[in-house]
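just a sequence and a predicted model for now, questions to come.
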Amino acid sequence: MSKTPKLIQSIERAVALLEIIAHQGGAARLKDLAVISGLGKTTAHNILQTLEQLGYVHRRLGDMNYYLGGRILNLSRIVGNDYVFRDKMRPVLERIARESGATVYFAVPSGDKAAYVDIVDLKDPLFAASRLHDREKLEGSSVGLVFLAFVPGLGKRVLATRANALSKNILLEIENVRIKGYALDLESYRPGINAVAIPWRESSGEVRSSIALSGPAAELPRQRLIQLAWMMMKHVASANLEGSRSVFGKTI
């Protein structure tokens, strides 16, 4: 007869809190979490602070609820719906690629890196296929700046653990991305290559992915990238509007 393994209490408690948040519809207050779990408020709060620092829960400004964080949602994404996600966004990526003439990327957070779920390169499809599911660091890229600016907890975690790898003006750059709604990469990630990225939001308003385009710096100077950012936003807004008019594939 196999011996019952010894359980680590702190892990049991952390998992219980995550499950309670999920069962409460993805959001729950500290008071309710403590009552349902049977933990003291101080204990529950300390565990939640640790989970928040690690990116498994997060809180929104002015909101008392704890929400499931991007890091735990990424785990479910990795095992389940990458292809569904990709298929949903493919028409948007193709429209952006045709209008810009650039290579277009659809990226999602993967741990503390970015993973490419889809790439559209109308001139070189083989290049696009070779880069699929590549995971790259966030530092220096336009996609990385979008995730640092908009994915709850990720920016704080990367700044705390990899601050030396980031530019001296990173906090200002992140704030500019939040204000403008797009991020520029002017040969920061790869010499001779410029890029621009925008966030893509789910219906809840949470940023779960980023759309970017890149190409030779000579063909995509700063002003051109800014114009393309607005074009990308227009296509994303149009796609979101079309999606909101449809329920289970039927127009409403």
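Received it, and whenever you're ready, just let me know what you need. Residues are numbered from 1 along each chain as shown.

from now on I want contacts and neighbour counts done on CA atoms only, so please keep to that.
OK.

and residue 149, how far from residue 180?
11 Å (CA to CA, to the nearest Å).

could you do residue 48 as well?
For residue 48 relative to residue 180 (CA to CA), the value is 32 Å.

quick one: the strands in this protein?
27-29, 57-58, 65-68, 103-110, 113-120, 135-136, 183-186, 193-201, 207-216, 246-247, 250-251 (DSSP state E).

for the second one, the distance to its chain's centre please.
I take that to be strand 57-58. 14 Å (CA atoms, centre = their mean, to the nearest Å).

can you list the residues that contact that strand?
With CA atoms under 8 Å, 6 or more residues apart in numbering as the test, strand 57-58 has contacts from 18, 48, 51, 52, 66, 67, 68, 69, 70, 72, 152, 153.

ok, the third one - contacts?
The one in question is residue 51. 14, 57.

ok, 10 Å please
Residue 51 sits next to 14, 15, 17, 18, 45, 57, 58, 68, 69, 71, 153 when contact means CA atoms under 10 Å, 6 or more residues apart in numbering.

compare those and tell me which has the most neighbours.
Ranked by the number of neighbours (other CA atoms under 10 Å), the contacts of residue 51 place residue 57 first, at 26 neighbours.

grab the nearest non-local neighbour of that residue.
Counting by CA to CA, 6 or more residues apart in numbering, residue 57 lies nearest to residue 69, which is 3.9 Å off, once chain neighbours are set aside.

dropping in the other structure now:
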Amino acid sequence: MEHGEKNVRVVQSVQRAFDLLERIAVQPEGAKLSELADGAGLNRSTAHNLLASLEALGYIAQDRKGAAYRLTGKVNRLQRLDAEAERALRLRLRPVLQAVSQASGESTFLGLVSGMDYLCVDAVLSNKPLHLAVRPGERKPLVVEALGHALLATDPELAETVRGDDPDAWNLHAREIVEAAKLGFALDLDSQNAGISCVAVAVTLRSAIAVAGPTSRLPKARLIKIGEKIRQELDAVRPANQEWL
């Protein structure tokens, strides 16, 4: 079918699927099949097939068969934070990065969820001759490193999406992610990059802070202490009675 002044061809099934997503999004408690079908002008069978596809892809969910459909967190993970929100978070967390880097003597950085990766958006580098030179703009898979493990351990929906996207990589790191959920922080003890160890703490479902450096300076006991220091500094700047964003 044709749509719009620019004569852009819109695939009808895609248009209908997004229409259903938008209708679910404006219902805080979700919406049932009959309500969605009637509102979109679709027969129940067509609406059910579209909804089943969206559910299989992980964008919507039902608590039980016949219950209302609701959005999952996967929709939010399609994009980064908007520019103003990201800037506000970076400004609020910059003193934490500086304090933790000074206390630990190691490079400290902030990463945000970006699809199946995390994106480094701010960093304070160690002034020691031998240090991890992480830079804003660097991107790494969530399932591979400690910062990603901290985020996966905090957000079950994100974890389920990543596990479905790359089950082999997930199986390689599943034990570390489970351990991160138990401890409240993730550790990388010289396992991903030879000679480098790391500790990471989730700040929100979509952001985490990590400290990394030479394994010779970062045995497990020291990493745990640094993890505790990150938490202390976060508590010192955490907004009172409100969310980070």
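All right, it came through fine. Owing to the predicted nature of the structure, the values given are computational and were not obtained by experimental measurement.

TM-score for this pair?
Here the TM-score for the pair of chains, by TM-score structural alignment, normalised by the length of structure 2, is 0.77; 232 aligned residues with a CA RMSD of 3.4 Å.

for residue 48 and residue 180 of structure 1, indicate the residue with more neighbours.
residue 48 (22 against 11).

now check structure 2 for the residue matching the more buried one.
The alignment partner of residue 48 of structure 1 in structure 2, by TM-score structural alignment, is residue 54.

residue boundaries of the helices in structure 2?
Applying DSSP state H to structure 2 gives helices spanning 12-25, 33-40, 44-56, 83-104, 146-154, 156-165, 167-183, 220-237.

hmm, back to that, and the contacts of residue 51 of structure 1 as JSON lines, adding distance to residue 247 of structure 1?
Formatted as JSON lines, these follow (distance: CA to CA, whole Å):
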{"residue": "14", "distance to residue 247 of structure 1": "36"}
{"residue": "15", "distance to residue 247 of structure 1": "34"}
{"residue": "17", "distance to residue 247 of structure 1": "33"}
{"residue": "18", "distance to residue 247 of structure 1": "30"}
{"residue": "45", "distance to residue 247 of structure 1": "39"}
{"residue": "57", "distance to residue 247 of structure 1": "29"}
{"residue": "58", "distance to residue 247 of structure 1": "29"}
{"residue": "68", "distance to residue 247 of structure 1": "25"}
{"residue": "69", "distance to residue 247 of structure 1": "27"}
{"residue": "71", "distance to residue 247 of structure 1": "28"}
{"residue": "153", "distance to residue 247 of structure 1": "32"}
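
ok, those vs residue 120 of structure 1, which is closest?
Nearest to residue 120 of structure 1 among the contacts of residue 51 of structure 1, counting by CA to CA, is residue 71 at 26.1 Å.

grab the nearest non-local neighbour of the residue mapped onto residue 232 of structure 1 from structure 2.
Alignment note (TM-score structural alignment): residue 232 of structure 1 maps to residue 230 of structure 2. Using CA to CA, 6+ apart and skipping the chain neighbours, the partner closest in space to residue 230 of structure 2 is residue 100 (6.2 Å).

count the neighbours of the one you found for me.
Applying other CA under 10 Å, we find 26 residues neighbouring residue 100 of structure 2.

map it across to structure 1 for me.
Aligned partner of residue 100 of structure 2 by TM-score structural alignment: residue 96.

and if you look at residue 155 of structure 2?
Per TM-score structural alignment, residue 155 of structure 2 is aligned with residue 151.

now for that match: which residues touch it?
Going by CA under 10 Å, 6+ apart, the list of residues near residue 151 of structure 1 reads 55, 58, 69, 70, 71, 109, 199, 206, 207, 208, 209.

about what we covered before: pipe the strands of structure 1 into JSON lines and attach distance to residue 76 of structure 1 per row.
Below are those laid out as JSON lines (distance: least, CA to CA, whole Å):
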{"stretch": "strand 27-29", "distance to residue 76 of structure 1": "17"}
{"stretch": "strand 57-58", "distance to residue 76 of structure 1": "14"}
{"stretch": "strand 65-68", "distance to residue 76 of structure 1": "12"}
{"stretch": "strand 103-110", "distance to residue 76 of structure 1": "11"}
{"stretch": "strand 113-120", "distance to residue 76 of structure 1": "15"}
{"stretch": "strand 135-136", "distance to residue 76 of structure 1": "17"}
{"stretch": "strand 183-186", "distance to residue 76 of structure 1": "27"}
{"stretch": "strand 193-201", "distance to residue 76 of structure 1": "17"}
{"stretch": "strand 207-216", "distance to residue 76 of structure 1": "12"}
{"stretch": "strand 246-247", "distance to residue 76 of structure 1": "23"}
{"stretch": "strand 250-251", "distance to residue 76 of structure 1": "27"}
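
and these: which comes nearest residue 237 of structure 1?
Of all the strands of structure 1, strand 193-201 comes closest under CA to CA, at 9.3 Å.

so how far is the closest one off the chain centroid?
12 Å.

ok, back up a step: thought the match of residue 48 of structure 1 was touching residue 17?
Yes: the criterion here is CA atoms under 10 Å, and residue 54 of structure 2 meets it with residue 17 at 7.6 Å.

who are the contact partners of residue 133 of structure 1?
Contacts of residue 133 of structure 1 (CA under 10 Å, 6+ apart): 107, 108, 110, 114, 115, 116, 117, 118, 119.

try residue 149 of structure 1
So residue 149 of structure 1 contacts 143, 155-156, 171, 173-179, 181-183, 199, 207 (CA under 10 Å, 6+ apart).

so how far is residue 180 of structure 2 from residue 226 of structure 2?
15 Å.

let me fix that: residue 86 of structure 2
Residue 86 of structure 2 is 25 Å from residue 180 of structure 2, by CA to CA.

the two: who's more crowded?
The neighbour count for residue 86 of structure 2 versus residue 180, taken as other CA under 10 Å, is higher for residue 180 (23 against 16).
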